[in-house]
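**Q** sequence plus the predicted model coming up.
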Amino acid sequence: MKNTSASEFVYSFPAIRGIQAKREYYITMCPLKLVPRLFKFVEEDLPPELRAQRSINRQRIPAIAQYIVKNIESYAFSSLTVSIDGEVSFEPFGDDVVGRKQGVLTIPMEARFLINDGQHRRAAIEEALQICPELGEETISVVFFVDAGLERSQQMFADLNRYAVRTTRSLGILYDHRDPMARLVTKLVANVPVFIGMTEKAKTTISNRSRKLFTLSSIYQATKRLLQKRKDEKITRAEEKLAQDFWREVSRCVPDWLLAVQRKVSPSELRTEYIHAHGIALQALAIAGSDLIVRCPDTWKERLPRLEKVDWSRSNLALWEGRAMIGGRLSKANNNVMLTANVLKKSLGLPLNSIELELEEKYAAGRK
């Protein structure tokens, strides 16, 4: 009986060959059912200097897996990047320009695969397959590099992540068509007059010279508090109308906003001089507004104009220091948002709950 060496067993992938930094690399499609079998994460117990990527964060896996399962018809994954520790061969389909770039990549089964980028995607795919085995026939693109040792793999990991920048919160909201709240907020900035043309949709901060008054992310957070909604929770048409009506009515109670829309005052001037030109004010207005609507569902619009008497000036330190501001600078901390909302609730004639009263006591004690 003939002995068969392990090296005679191979994986064969249809692939495209490319060149980067004078090194060959290969792109192929891998069925999802093979991903957990081929690409194993085995470095968790090694010290960082002996690994080629970060330790896997198991807490991230369920959320990514659920993303796949809940969006079977629309999920999207970028490529896995994998180093091959072993000899490979590439057999092109032809001798012409196109044929030389397409062919079959052959990898010995004893070769080791090292994930340079995508270990969390790989783990999430494994978990998702347990829930939906039918996903196994779908594919993910894999970029193969021939490994040149640990140092090269570590450098690849550093290079792949060097210029990775997380999208801004505002841009993420703008492009998220699955989140009901994101869809609602996109409608708000297109239909509420004070938001139209005054909303920064790509950034979470507004530059000093910007003509924008609000950020998409601040409107999102405030509307979420107004409607008391969790992420991905459904929003009814009545709630959608309520949000539009609320922000329309609020804008009438903050005359400076309307002046900014009419180009009679610059948003940068408002940001310098007033609390109401910052995200903390939107959230505080939403908190107070939510309580007002619950307590006065039929008359909240009549009560809202009381807000016109609020002195939003940042120079009013007696009112805002320790609430919206700490040491003269705006604070986005939740306690400061709530203390700011307390001022608005009092102006609307609303009682404070036990948590708000406790915050007021601590605030008063700190002022002594």
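**A** Sure, I can see it.
**Q** when you work out contacts or count neighbours from here on, use the C-alpha atoms and nothing else.
**A** OK.
**Q** ranges for the strands of the stretch 151-300 of the chain?
**A** Applying DSSP state E, counting those that start in this stretch to the stretch 151-300 of the chain gives strands spanning 199-200, 214-215.
**Q** which one, of those, ends up nearest to A324?
**A** For A324, the closest of the strands of the stretch 151-300 of the chain is strand 214-215, at 17.0 Å, according to Cα to Cα.
**Q** tell me how many other residues crowd P180.
**A** 18 (other Cα atoms under 10 Å).
**Q** next: I19.
**A** Neighbour number of I19 under other Cα under 10 Å is 10.
**Q** tell me which of the strands of the stretch 151-300 of the chain sits nearest to Q66.
**A** Among these, strand 214-215 sits nearest to Q66 (Cα to Cα), with 29.3 Å.
**Q** neighbouring contacts of that closest one?
**A** Outside strand 214-215, the residues within contact range by Cα atoms under 8 Å, 6 or more residues apart in numbering are 170, 195, 198-201, 203-206, 277-279.
**Q** where's the helix or strand where M29 lies relative to the chain centroid, distance-wise?
**A** Using DSSP states H and E, M29 sits within strand 23-31. Centre-to-centre, strand 23-31 and its host chain are 29 Å apart (Cα atoms, centre = their mean, to the nearest Å).
**Q** picking that back up, let me have the strands of the stretch 151-300 of the chain in CSV, adding mean neighbour count and distance to W300 as columns.
**A** Formatted as CSV, those follow (neighbours: other Cα atoms under 10 Å; distance: least, Cα to Cα, whole Å):
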stretch, mean neighbour count, distance to W300
strand 199-200, 22, 26
strand 214-215, 24, 24
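**Q** need those strands in a markdown table (columns: distance to V250).
**A** Output for the strands of the stretch 151-300 of the chain, formatted as a markdown table (distance: least, Cα to Cα, whole Å):
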| stretch | distance to V250 |
| --- | --- |
| strand 199-200 | 16 |
| strand 214-215 | 14 |
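**Q** dropping in the other structure now:
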Amino acid sequence: MMTTQTHEYFFEFPAIRGRQAGREQYVLFVPMNMLKRILASDNSGDVMSRSQREHNQVRSRKITNYLTGGHDTKRDWILGTLTGNIDKAVIFNAAEGTKGDVGMLSIPMDADIKLFDGQHRSGGIYGYIDARPDANDMITLLLTVGLPLETRQQFFSDINNNATKPATAISMAYNHKDPVNDLVRHIASSVRALAMRVDYEHNVVPGKSDLLVSFKALHDATRKMFGLRAGDEVPAALRHEAVTLWSAWADALHWEWVAEMLGASTYRTMAIGTHGVMVNAIGLATAMMLEHHDAEAIAQQLRAHRQQDTTCEDRSQTFHHERWHGICVDAQSGTVKCDAAAQSRAAMHLLALFGLDPANPHAWLREACDESVSDDAIAEMIGKVEKVAAEKNLSMDSLKADIPLMIARSEGEFLQTLNHMRKLRQWAKEQYPEDVQA
């Protein structure tokens, strides 16, 4: 609103007056579509002549996208207060019937209002209003008056030095807009070994904590496992597969025994089975397996290997630090490494450790056929071969070697034999007369 007062022009806003450190301050709500008119830029020129950092357009665009996305989908969003200084005297008229600190603030139109906290938010707002001019949202301003440049610079430093960015883990855990975060929360509550044992607060579980794994490590590993990106939709089938796979891995690594009998903090001092590098390695190893195996088949293989363990202590020793030297533990310092290369090496070692083969289980026949033969047809033929092998007590290794040769020699005609049990039995009887049982 514009008004004339003592031959000067003013912007007038409802405001609240308060004091901090002896200085008057004003809090006001400003329509976002008016913000560009009242704020002055403070991000150009020599760095010591301003009280703001260089403007990062990428950061502002992210805020613009956040606001426009919320506007278009009618979802909740929030943007924090912008803090700045008015370089000229203002007039505050208290409202009648108040104690004097609620009223109208008149700001000279030729005054410069420069922010020392919130320039990227203001840039994001400018982009939002340009993209959605019909938006009627408002933003809060906290304004001081007449601060010299040095004080504004000091306030910028104080605000940023005293601010602590929250751990990525808790930001992910609290973010209910991303379906991937919801999936990981579901895993954390549904996998028996992880229930009440996931650290949502820290990116890395503190050494003395009794919690098993961090939410961030579980999140990163699950994304690797299924090739997910932030914001991807998560169908019910994938949620089921995720719980199946993480339950199988937790059982294979005896996480429940570690938590209940040994203690997570004690375990971490000697073994890496719950370390972030191992959790991520599980994600990578499973992703390789999922190329050619379904989730239940992988879980069955892990369960079968789990049954071979003599004791939980034996499996725990498998993950002692010294056994992972050169893989993800530095042999000289004993430091656990968690970089991408270490995760990849650990994943390959995990596959070998649990006898998991990422290769297509049907590769021996798939590679002998052209693309006109579907994967389902390949699986059906292999089922018939395995049935005949079981009936006749034949070696599958011999069949895997001989059948591709037969296909090649017959230029594919032998596939008809593989598609008919009677013909297949007859061929087996003729091919292995000494081995075939009557």
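**A** Looks like it arrived, so ask away. Since the structure is predicted, the reported quantities are computational estimates derived from the model, not experimental observations.
**Q** which ones among the contacts of strand 214-215 of the first structure lie within helices?
**A** Using DSSP state H, S170, G279 are the members of the contacts of strand 214-215 of the first structure that sit in helices.
**Q** please, a PyMOL command that selects the buried ones among the contacts of strand 214-215 of the first structure?
**A** Buried residues among these (16 or more other Cα atoms under 10 Å), as a PyMOL selection:
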select buried, resi 170+195+198+199+200+201+203+204+205+206+277+278+279
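**Q** out of the contacts of strand 214-215 of the first structure, which is nearest to E239 of the first structure?
**A** F195 (18.3 Å).
**Q** contact partners for that closest one?
**A** If you count contacts by Cα under 8 Å, 6+ apart, then F195 of the first structure has L188, V189, F214 around it.
**Q** repeat for W364 of the second structure
**A** Applying Cα under 8 Å, 6+ apart, the residues contacting W364 of the second structure are K400, P404.
**Q** and with 10 Å instead?
**A** I382, L399, K400, A401, I403, P404 (Cα atoms under 10 Å, 6 or more residues apart in numbering).
**Q** name only those of the residues you listed that count as buried.
**A** I382, L399, K400, I403, P404.
**Q** which position in the first structure pairs with the last one?
**A** It refers to P404 of the second structure. Residue pairing (TM-score structural alignment): P404 of the second structure is not matched to any residue of the first structure.
**Q** about what we covered before: for Y26 of the first structure, state which of the contacts of F195 of the first structure is nearest.
**A** Nearest member of these to Y26 of the first structure, counting by Cα to Cα, is V189, at 44.8 Å.
**Q** from R248 of the first structure, how far off is the residue nearest to that closest one when sequence neighbours are not counted?
**A** Spatially, and ignoring its direct neighbours in sequence, V189 of the first structure is nearest to F195 (4.9 Å; Cα to Cα, 6 or more residues apart in numbering). Distance of F195 of the first structure to R248 of the first structure, given as Cα to Cα, to the nearest Å: 9 Å.
**Q** what do the two both touch?
**A** Listed contacts common to F195 of the first structure and R248 are L188; contacts here mean Cα under 10 Å, 6+ apart.
**Q** all helices for the stretch 1-150 of the first structure, in order.
**A** 35-38, 61-70, 119-131, 150-162 (DSSP state H, counting those that start in this stretch).
**Q** most tightly surrounded among these?
**A** The highest mean neighbour count among the helices of the stretch 1-150 of the first structure, using mean count of other Cα atoms under 10 Å, belongs to helix 119-131: a mean of 20.
**Q** mean shift between that one and the second structure?
**A** Compared with the second structure after fitting, helix 119-131 of the first structure deviates on average by 0.9 Å (mean Cα distance after the TM-score superposition for the first structure).
**Q** can you tell me the SS state at the equivalent of I327 of the second structure over in the first structure?
**A** With TM-score structural alignment as the criterion, the equivalent of I327 of the second structure in the first structure is R323. For R323 of the first structure, the assignment made with DSSP: H, G, I helix; E, B strand; the rest coil gives coil.
**Q** wouldn't R323 of the first structure be in contact with N342 here?
**A** Yes - using Cα atoms under 10 Å, R323 of the first structure makes contact with N342 at a distance of 9.2 Å.
**Q** shared neighbours of those two, which are they?
**A** Common neighbours of R323 of the first structure and N342 (Cα under 10 Å, 6+ apart) are N336, E360.
**Q** circling back to that earlier point, export the buried ones among the contacts of W364 of the second structure to TSV and append columns for secondary structure and distance to P148 of the second structure.
**A** Output for these, formatted as TSV (DSSP: H, G, I helix; E, B strand; the rest coil; distance: Cα to Cα, whole Å):
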residue	secondary structure	distance to P148 of the second structure
I382	helix	82
L399	helix	87
K400	helix	83
I403	helix	87
P404	helix	84
